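Visitor: Here is the input, now give the coordinates:
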Amino acid sequence: MFTPSQHDVRRFFCETYRKSVDNAILTPLEAIARDWIVQHPEYAPDFENVEDALAQDYSVEAGRINPFLHLSMHLSIAEQISIDQPPGIRAAFQNLARRLDSEHEAHHQIMECLGQMIWNSQRNGVPPDGAAYIECINRAAS
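Guide: So this is what the prediction gives:
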């Protein structure tokens, strides 16, 4: 399993942004990341300089949204949906996207559920509960 560091993630998005601006060839993962970067133009300044990105503090105390975390969650959710893992996420996503009339907004709602599942797992010292995650998404879709 690949576990990138914070700097690896930031370099990945900055490099993807640079390649996108330069119309360079992207890997399949970079192409997916580019699609999310394009949907979040407000983050473009965060991707323009890799050294600045590596030094930036996106802590809650700093009061800034972490664009690298946000886009990483989009990538993670897109992958989950593509392979329907945990089982049922694809259908739950489709229902939520239909209700919200926006796949992008559905991703943002799913992020809330994903964050809640991870928080509960870490807080209670138990594995992530995929069924509770899907139930949270289904509640948002109803």
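
Visitor: When you work out contacts or count neighbours from here on, use the C-alpha atoms and nothing else.
Guide: Noted.

Visitor: Contacts only, for residue 73.
Guide: residue 111 (Cα atoms under 8 Å, 6 or more residues apart in numbering).

Visitor: Which of the three states applies to it?
Guide: State at residue 73, reduced to three classes by DSSP: H, G, I helix; E, B strand; the rest coil: helix.

Visitor: Distance check, it against residue 39.
Guide: 14 Å (Cα to Cα, to the nearest Å).

Visitor: want to put them side by side, so please do this one too:
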Amino acid sequence: MFGHDRDGMRRYYLQCWKKFQQKQPLDALGQQVAQVIAEHPEYHKLLEQTDAALQRDYLPENGETNPFLHMGLHLGIREQAATNRPVGISEIYRQLVIQYGTLDAEHRMMDCLAESIWLAQRNQTAPDEAAYLDCLKKASN
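Guide: The predicted model follows:
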């Protein structure tokens, strides 16, 4: 959506959340972003601190989770399930949602998506859809 523009992406999240709270109209993507933020109350305080939210680095080696990445993975999984890309993900998603509920299902899927993206970036290739689907099938067990 924003390429490598971290600040632009973060500002968009902050803008969507502010509009949502003020009951202002949002476009379709903005509605999706606001919905994911609403489902994560643990991030609300951070999103109210604009400067901190924009500037902070989240380092996995310090055990930190990047809330923007986390919420972005939710959005990515929802888009994949809605478009069934890769083919077969909609059924896996549906089964996981029935079994665990939407948020928990998506949390189970996130590691697979993040790993698929990371491997594709590291190897400078397209994501391996078959490996991704295999990972998701294992997550459903």
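
Visitor: what about residue 13 of the second structure, how many neighbours?
Guide: Residue 13 of the second structure has 22 neighbouring residues, counting by other Cα atoms under 10 Å.

Visitor: Residue 110 of the first structure - how many residues pack around it?
Guide: 25.

Visitor: so residue 140 of the first structure makes contact with residue 107?
Guide: No. With contacts counted by Cα atoms under 8 Å, residue 140 of the first structure stays clear of residue 107, the gap being 11.3 Å.

Visitor: Show the contacting residues for residue 93 of the second structure.
Guide: Per Cα under 8 Å, 6+ apart, neighbours of residue 93 of the second structure: 81, 105, 106.

Visitor: As a check, name the ranges of all helices in the second structure.
Guide: Using DSSP state H, the helices of the second structure run over 6-21, 28-38, 44-47, 50-55, 67-83, 89-100, 102-123, 129-139.

Visitor: ok, the residue nearest the centre of the first structure to residue 79 of the first structure distance?
Guide: Taking Cα atoms, centre = their mean, the centroid of the first structure lies closest to residue 73, which sits 1.6 Å from it. Here residue 73 of the first structure is placed at a distance of 10 Å from residue 79 of the first structure (Cα to Cα).

Visitor: ok, now residue 68 of the first structure?
Guide: 16 Å.

Visitor: of the two, who's got more company?
Guide: Per other Cα under 10 Å, whichever of residue 68 of the first structure and residue 79 has more neighbours is residue 68, with 23 against 14.

Visitor: Now do the contacts for the closest residue to the more buried one other than its chain neighbours.
Guide: The shortest distance from residue 68 of the first structure to any non-neighbouring residue, by Cα to Cα, 6 or more residues apart in numbering, is to residue 10 (6.2 Å). Residue 10 of the first structure sits next to 50, 53, 54, 68 when contact means Cα under 8 Å, 6+ apart.
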